[in-house]
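Novice: Need a 3D model of the sequence below.
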Amino acid sequence: MKNVFTRLFTGVLYIAVIVGAVMAGGWWLWGLAVLFGVLGVNEFNRISNKGHISNTSRLIDIIGAFFLISGIACFLNLSLPSFMFGAWSLKTFLFAYLVYLMARLVSQLYIQDGNALAHYANSLMGQLYIALPMGLMCALYAMTNCWFVLGMFILIWLSDTGAFCVGSLIGKHKLFERISPKKSWEGFFGGLAFCLAAALCYHFFGKGLGVGLNLWQMLGFGAIVCVFGTWGDLVESLIKRTLGVKDSGNLLPGHGGILDRIDSLLLVTPAVFAYLMAVTSF
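Specialist: Got it, this is the predicted structure:
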């Protein structure tokens, strides 16, 4: 019972933080993106290098994630806290990120923490796999509004809920047994049904979340979130299986690490960003 309460409390707090930051927008959303980005990169570094990575390398990667996310937010004119950045421009962030890329590579000359090439490759993957999608979350907010970004999160949660409920009740056919034995095709289609139903509600009762998508485009949005959310979950499962770990960390009591919570988001965000770019360009 104590574990159930802990898991429930952590889950409610996690959702409340996301809803609050998304609705507040501006630098609150930027702060959420940076928080998820730096925690995720640090967690990924720890598990991908199996703990054999220096604190200096981890710090450099955290700084790199910070500059990448902030640079994207700056480029999109997302309100950043002036007391921290003042007149910082996109060029400043770009310069800082280039310095990070060079510093991270050169640092391996002086840091004796095992396979230098593997560590640098893991660092770059952490930037692309975690920090970049968090920056694109800021991009989605700038392209749309708080309701659309919140709607995306709700679709992710509904997809997970639908997949779990339907899969638990009637799941028989394995979706990807090699990677995630508990997932089933029935669960996937249950999650898809939940997402499409929510997309219909967005269209007919939520004014299309204020982004001007027609019915079919909104249904496409729901399908994109479900498919890429499932892939995001599977990708993280593949990473953990490859590295021989059950959870990415223990930051969130009852839920594991931060990557265990944002795994779907890491693929959904760039997919939705690309989808919006496509449907609004034609």
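Novice: hey, let's count contacts and neighbours off CA atoms from now on
Specialist: Fine.
Novice: Next up, identify which helix or strand F221 is on.
Specialist: helix 215-243 (DSSP states H and E).
Novice: Which residue ranges of the stretch 101-250 of the chain form helices?
Specialist: Under the criterion DSSP state H, counting those that start in this stretch, the stretch 101-250 of the chain carries helices at the ranges 116-126, 132-143, 146-170, 185-205, 215-243.
Novice: Next, the structure of the following sequence, for comparison with the previous one:
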Amino acid sequence: MKNFLVRVATGLVFGIVLIGSMLLGECYFGALFLIVAMLSVREFCNLIAEYKKTTFNKWWAILGGGYLFFAFFVATHCNAQMTLPLFAPYIALVVYVFIQQVFSTEGSKLDNFAYFTLSQLYAALPFAMLNILSTVGAAPGETYNYILPLSIFIFIWCNDTGAFCVGCTMGRHKMFERVSPKKTWEGFAGGAAVAIGAGVALSYIFDVMTIWEWMGMAAIVVATATLGDLIESCMKREMQIKDSGNLLPGHGGILDRFDSTILATPSVIAYLSFIGLI
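Specialist: Got it, this is the predicted structure:
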């Protein structure tokens, strides 16, 4: 019972901070997800260092992840005219880390190259790309709109809730038992139905997209969020760990909490580009 209460309390605080930061404006949004991006990279590097005994300097990876988010934020919200100079320090950092590894005599160079790159692509870039979503539908003269970034999390929460309720009561057919024993196809369908229903509801509240476009976005979030969760489960099963960290009591680590977002964000951006909103 105590663990359940801790989990609920952490979830409430997490939700309030997340929603509040988005509603308060781009500075709060940027500050929160800058921290999230850097903590995600740190958590990923800690896991890999323990699992693969990598020797690259995790602080360079954390700094790189933070700067990548910062560069995306400035490029999208500060009307930056020259994006190449903005990203030049990040490129220089990556080149420096690679050169450092060429001359390093510690660890596997291949592992260090691969996992440093993955720390940026997997743990940092998706959060940086939230900045792109936060410009869609912005008022004339403005560069920020919270609707679509918040909608991704709404769809994920609806999907999780629907999948849990339907899966617990009606779940019979396992989805990928070797990876995630509790996931069922019935739960997946229930989560999709609730999330798409939320998309219909949002279409009546916000006129950023048509009802069909909202439903399409919800469906994409459901599919990619589920895949992101399965990928995280694969990683943890391979490493033989239960949680990616312990930063969030009752929920595990940052990657445990945001695993569904990692594939959903770039996928939604691709979808919005396809339908002409970006």
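Novice: TM-score for these two?
Specialist: After superposition, the two chains reach a TM-score (TM-score structural alignment, normalised by the length of the second structure) of 0.91; 270 aligned residues with a Cα RMSD of 2.0 Å.
Novice: Quick check: which of the helices of the stretch 101-250 of the first structure is buried the most?
Specialist: Most buried of the helices of the stretch 101-250 of the first structure, by mean neighbour count (mean count of other Cα atoms under 10 Å): helix 132-143, with a mean of 23.
Novice: I'd like to know how far the corresponding residue of the first structure for L121 of the second structure sits from V268 of the first structure.
Specialist: In the first structure, the residue matched to L121 of the second structure (TM-score structural alignment) is L128. Distance of L128 of the first structure to V268 of the first structure, given as Cα to Cα, to the nearest Å: 14 Å.
Novice: How about G31 of the first structure?
Specialist: For G31 of the first structure, the distance to V268 of the first structure equals 19 Å [Cα to Cα].
Novice: If you count surrounding residues, which of the two has more?
Specialist: V268 (26 against 19; other Cα atoms under 10 Å).
Novice: Helix or strand for the more buried one, just tell me which one.
Specialist: Using DSSP H and E, V268 of the first structure maps to helix 258-279.
Novice: Against the second structure, what's the mean shift for that helix, could you check?
Specialist: Mean deviation of helix 258-279 of the first structure relative to the second structure after superposition (mean Cα distance after the TM-score superposition for the first structure): 0.6 Å.
Novice: Go ahead and measure how far stretch 13-24 of the first structure is from the middle of the chain.
Specialist: 14 Å (Cα atoms, centre = their mean, to the nearest Å).
Novice: mean offset of that stretch relative to the second structure (after superposition)
Specialist: Using mean Cα distance after the TM-score superposition for the first structure, the mean distance for stretch 13-24 of the first structure is 0.9 Å.
Novice: Which strand in the first structure has the most residues?
Specialist: Identified as the longest strand of the first structure according to DSSP state E is strand 180-184.
Novice: by how many degrees do that strand and helix 146-170 diverge?
Specialist: 100 degrees (axes from the mean of the first three to the mean of the last three Cα atoms, to 10 degrees).
Novice: export the helices of the stretch 101-250 of the first structure to JSON lines and tack on distance to F176 of the first structure?
Specialist: Shown next, in JSON lines, are the helices of the stretch 101-250 of the first structure (distance: least, Cα to Cα, whole Å):
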{"stretch": "helix 116-126", "distance to F176 of the first structure": "23"}
{"stretch": "helix 132-143", "distance to F176 of the first structure": "24"}
{"stretch": "helix 146-170", "distance to F176 of the first structure": "13"}
{"stretch": "helix 185-205", "distance to F176 of the first structure": "9"}
{"stretch": "helix 215-243", "distance to F176 of the first structure": "8"}
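Novice: mind checking which of those is nearest Y14 of the first structure?
Specialist: When the helices of the stretch 101-250 of the first structure are compared by Cα to Cα, helix 146-170 sits nearest Y14 of the first structure, at 11.9 Å.
Novice: average distance between that closest one and the second structure?
Specialist: On superposition with the second structure, the mean distance recorded for helix 146-170 of the first structure (mean Cα distance after the TM-score superposition for the first structure) is 1.0 Å.
Novice: Touching stretch 221-231 of the first structure from outside, list them.
Specialist: 152, 155-156, 159, 188, 191-192, 195-196, 198-199, 263-265, 267-268, 271-272, 275 (Cα atoms under 8 Å, 6 or more residues apart in numbering).
Novice: ditto for stretch 209-219 of the first structure
Specialist: Contacts for stretch 209-219 of the first structure (Cα under 8 Å, 6+ apart): 144-145, 147-148, 151, 196, 199-200, 202-203, 208, 279.
Novice: circling back: what range in the second structure matches the helix holding F221 of the first structure?
Specialist: Aligning helix 215-243 of the first structure against the second structure (TM-score structural alignment) gives residues 211-239.
Novice: Run the chain-centre distance for the matching stretch.
Specialist: 10 Å.
Novice: now swap in stretch 48-56 of the second structure and tell me
Specialist: From the chain centre to the centre of stretch 48-56 of the second structure is a distance of 22 Å (Cα atoms, centre = their mean).
Novice: One more: stretch 193-206 of the second structure?
Specialist: Distance, centroid of stretch 193-206 of the second structure to centroid of chain: 21 Å (Cα atoms, centre = their mean).
Novice: Give the aligned equivalent of K109 of the second structure in the first structure.
Specialist: So, by TM-score structural alignment, K109 of the second structure is matched to A116.
Novice: Kindly report the same for L86 of the second structure.
Specialist: Under TM-score structural alignment, L86 of the second structure pairs with F93 in the first structure.
Novice: With that, I have no additional questions.
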